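# can't give you the sequence, but here's the structure:
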């Protein structure tokens, strides 16, 4: 039975699962039936952060344009252009055992592609969630349903994996940003062209 988290709640992933190294982070959402003149394309990204709360290099930003971290610790499983269907819309495989030593946190974000041009925002998104399951057994370890707290935001931080001593924990964040992917990149120290 997975742990269902509330906003701001933290839970250890590895304490009750010794030896856990390979997990899958699944993110999903449904789109309200508003006609915005275009389909919704939501994009998942992971920012691998140091103690400073920033990336140490551009390769620490894993997204549809950079699917694999050089260390092999984070692998984006591909861009879903529509969000149609049930279950996870996008997934990332995480290998906890090869995350570089200087990385202490991984933030999982979702942005709306071309949100301004398409007049779209997270207020038009329903049933957004992030979940983590054991890649080997398929057991779901935790789940966080974001609820409907958003209005005009075009980007959101769903949650964070972070290192606490020798264990990996998860923090349910659920905070929105205006300014889409560019705002997230600026926040996490990624230079955008």
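Thanks, I have it. Remember, it's a predicted structure, so these values are computed and weren't measured experimentally.
# please make it C-alpha for all contacts and neighbour counts, starting now.
OK.
# helices along the chain, start to end?
For the chain, the helices defined by DSSP state H occupy 115-118, 180-188.
# and the ones you listed, which is most packed in?
With neighbours taken as mean count of other CA atoms under 10 Å, the helices of the chain reach their highest mean count in helix 180-188, at a mean of 18.
# ok, which of the helices of the chain comes nearest residue 25?
helix 180-188 (19.1 Å; CA to CA).
# got the contact list for the closest one?
Helix 180-188 is contacted from outside by 47, 49, 53-55, 111-113, 115, 153-155, 177, 191-192, using CA atoms under 8 Å, 6 or more residues apart in numbering.
# export the helices of the chain to JSON lines and tack on distance to residue 170?
As requested, the helices of the chain are exported to JSON lines (distance: least, CA to CA, whole Å):
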{"stretch": "helix 115-118", "distance to residue 170": "28"}
{"stretch": "helix 180-188", "distance to residue 170": "18"}
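# in addition, the following structure is provided for comparison:
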């Protein structure tokens, strides 16, 4: 997929009810400073704002209160987030997936130094990859990136490749969607 492309997940995988969203990357090993990237998911209502602060899922809040979105934990090089599409409240319009570099400003790190970043959508039934977006190049100044989003289209679920960078880290992504940080 290319930036801005969309694919109907339910057309590719009829009966789809749950997915695993895998986000991955390679970081340089010769910088002298460790990179720590963190993935997150933000469930958004029809007004474009977070459904509730509990629906901002990241390393410090690994699960929504309704258990529809679960982060599997912080891992170097890749992280996974499970989304039970059938369990999401009906007024959640989309789920946005971002990756941020932890403590990027003090470490002088940006996505310009991150290579091979990707997001892929995997059907939890059977494990087949349904969609994948490879970020062709990282933003030289961005410290957080929205890689993609799952969104409703009537009764169907679609995935859109986003690739949008933010220079103020995870806080700027969270604030855009009205998360109290």
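Yep, it's here. Computed from a predicted structure; not experimentally measured.
# fetch the TM-score of the aligned pair.
After superposition, the two chains reach a TM-score of 0.97 (TM-score structural alignment, normalised by the length of structure 2), with 181 aligned residues with a CA RMSD of 1.0 Å.
# that older thread, relative to residue 103 of structure 1, which of the helices of structure 1 is closest?
Here helix 180-188 is closest among the helices of structure 1 (CA to CA), at 12.9 Å.
# the residue nearest the centre of structure 2: what's it in contact with?
Centroid-nearest residue in structure 2: residue 97, 1.7 Å away (criterion: CA atoms, centre = their mean). Counting by CA under 8 Å, 6+ apart, residue 97 of structure 2 makes contact with 39-42, 146-149.
# what's the nearest residue to it if we skip its chain neighbours?
residue 41 (4.6 Å; CA to CA, 6 or more residues apart in numbering).
# next up, the contacts around that neighbour.
Neighbour list for residue 41 of structure 2: 55-58, 81, 95-98 [criterion: CA under 8 Å, 6+ apart].
# to which residue of structure 1 is it aligned?
Aligning on TM-score structural alignment places residue 41 of structure 2 opposite residue 46 in structure 1.
# setting aside sequence neighbours, what's the nearest residue to the aligned partner of residue 139 of structure 2 in structure 1?
Under the alignment (TM-score structural alignment), residue 139 of structure 2 maps onto residue 150 of structure 1. Excluding its sequence neighbours, the residue lying closest to residue 150 of structure 1 (CA to CA, 6+ apart) is residue 123, at 4.9 Å.
# my read is that the one you found contacts residue 151, right?
Yes - assessed by CA atoms under 8 Å, residue 123 of structure 1 is found in contact with residue 151 at 3.9 Å.
# hang on, the earlier thing: ok, now how distant is the residue nearest to residue 97 of structure 2 from residue 30 of structure 2?
Here residue 41 of structure 2 is placed at a distance of 30 Å from residue 30 of structure 2 (CA to CA, to the nearest Å).
# and of the helices of structure 1, who's closest to residue 7 of structure 1?
Closest among the helices of structure 1, once you apply CA to CA, is helix 180-188, at 19.4 Å.
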